[in-house]
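*Asks:* everything below, folded, please.
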Amino acid sequence: MFADRTDAGRRLADLLVDRGVTADIVLAVPRGGLPVARPVADRLDAPLDVIAAKKLGSPWNPELAVGAVASDGAVWVNADLVEDLGISEAYLDEETGRQHAVAAEKTETYREGKPPLDLDGLTAVVVDDGVATGATTIACIRGAREAGAERVVLAVPVGPPDTVERLRAEADEVVCLLIPPQFHAVGQFYESFTQVSDEEAMSYLDGN
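*Replies:* Take a look at the predicted model:
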């Protein structure tokens, strides 16, 4: 159990150092990933930036992620689920375009006019406050690779075993503090898991 996201970030930073992980840059997934990523970036002595993604919702249940798209256009689709649900390619294209625009706008807001991420040859550590299905996380990992990252490490405080295993196939390394067999939601592992506003989230970037 973590007191809050900052506590989770400090404990995650300790584990990363113990594992010998180094970073050229730390990429937080906004909004909840930023308070976790700030102590990680400080401990690893790396600049902090953001990488955003939006899930692709099912046409019948927008909360059900059938994939995700990163702000730079990197896409992951759960092909088995799409086939099982009979979702059309036309819908996927439309939903991907719509959510890509949202993710790109969010990234632009947070990065405040900085040039696009250039991660050519860098080691990037992607940080969020936890993973559930892993859909947006996969899109962020792929987005970092498409931006040129040579090595991508995923660092999260908590995630269910099946998702963490799936993410190990996407990232070069996955560092996760808690992998509980009984998992319902990320928030159940935090004493305080209040919503992070854009204003608060952006304040963590001021420490660079």
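*Asks:* from here on, just use CA atoms for contacts and neighbour counts.
*Replies:* Will do.
*Asks:* now do whichever strand or helix holds T96: distance to the chain's middle.
*Replies:* Secondary structure assigned from DSSP states H and E places T96 in helix 89-111. Relative to its parent chain, helix 89-111 has a centroid offset of 15 Å by Cα atoms, centre = their mean, to the nearest Å.
*Asks:* where do the helices sit along the protein?
*Replies:* For the chain, the helices defined by DSSP state H cover 5-18, 33-44, 79-85, 89-111, 135-146, 161-168, 198-203.
*Asks:* looking at those helices, spot the one closest to D120.
*Replies:* Nearest to D120 among those is helix 135-146 (8.8 Å), distances taken as Cα to Cα.
*Asks:* and for comparison, fold this next one:
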Amino acid sequence: MTWRSILSHLGVRRRFADRAAAGEELAARVAAEPNVVAPLVLALPRGGVPIAAAIAHTLQAPLDLLLVRKLGVPDQAELAMGAIAEGGVHVLNDEVVTHLGVSAAQIAQVTAKEQQELIRRAQVYRGTRAAPLLEGKSVILVDDGLATGTTMRAAIRAARSRNPARLIVAVPVAAHDIAAELGAEVEQLIALEVVDDLGAIGLWYADFTQTSDAEVCALLGGGKDIETRK
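*Replies:* This next block holds a predicted model:
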């Protein structure tokens, strides 16, 4: 089966050239929304950063990160059994954990490993800068797609705990059921494509090359400075 027939089977109507191109298109959609006023744009690194950067540039808005890490199933790292986010947020997919018989000890081991990566990324991407102040702000959370929604759910909970006035999720593509679930947890969810059979997010991009630490830092450096931090 060719990739074109696979995409057709999954309902993929088109592919974005890359994350930057998806970001430009999503930015235009977000800018057209009347309820998006003076937002703070927060990317989920690393894949969400090029997309968020395009949105921040279009809106002339501040750009920063909300650090989150997927908890992969042991020996199946790409399958999410949960996620963690800065601020001590910990989300588990009980259905996956139960179905695969993942033990508490395995969850703790994976969580400890990903917590170290969360700390490393905070040091690399932010250095001595504090996390942005969200209280009373309109916040847009951005990623390159919503498949299981696990990491975005953790990001939503982390952001919500910091009392934003309005929380928006913006992605190029999302699974229909996940968009419905997460849409109920935020004030607005914006997606260019919402489909029943999403498949892998990478199928929606002609170039889905992993975003590097260097690219993240460069894009953050190009964003509008955030003046108020906690």
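*Asks:* in stretch 77-85 of the first structure, what's buried?
*Replies:* By neighbour count on 16 or more other Cα atoms under 10 Å, the buried set for stretch 77-85 of the first structure is 77, 82.
*Asks:* residues in contact with that stretch?
*Replies:* Residues from elsewhere that reach stretch 77-85 of the first structure, judged by Cα atoms under 8 Å, 6 or more residues apart in numbering: 66-68.
*Asks:* equivalent range in the second structure for the longest strand along the first structure?
*Replies:* Longest strand in the first structure by number of residues (criterion: DSSP state E): strand 151-158. Mapped onto the second structure using TM-score structural alignment, strand 151-158 of the first structure spans residues 166-173.
*Asks:* ok, and what's touching the matching stretch?
*Replies:* Stretch 166-173 of the second structure is contacted by residues 22-23, 26, 30, 136-146, 156, 159-160, 183, 186-195, 201, 204 when judged by Cα under 8 Å, 6+ apart.
*Asks:* how about 6 Å then?
*Replies:* Outside stretch 166-173 of the second structure, the residues that touch it by Cα atoms under 6 Å, 6 or more residues apart in numbering are 138-145, 186-194.
*Asks:* which stretch of the second structure lines up against stretch 186-199 of the first structure?
*Replies:* Here stretch 186-199 of the first structure aligns to the second structure at residues 201-214, judged by TM-score structural alignment.
*Asks:* residues near the alignment partner in the second structure of G113 of the first structure, how many?
*Replies:* Matched to the second structure by TM-score structural alignment, G113 of the first structure sits across from T128. Residues near T128 of the second structure, counting by other Cα atoms under 10 Å, number 9.
*Asks:* gap between T128 of the second structure and L141 of the second structure?
*Replies:* Distance of T128 of the second structure to L141 of the second structure, computed by Cα to Cα, to the nearest Å: 22 Å.
*Asks:* which of the contacts of stretch 77-85 of the first structure fall within strands?
*Replies:* Using DSSP E, the subset of the contacts of stretch 77-85 of the first structure located in strands is 66-68.
*Asks:* what's the matching residue for P35 of the first structure over in the second structure?
*Replies:* Per TM-score structural alignment, the equivalent position to P35 of the first structure in the second structure is P50.
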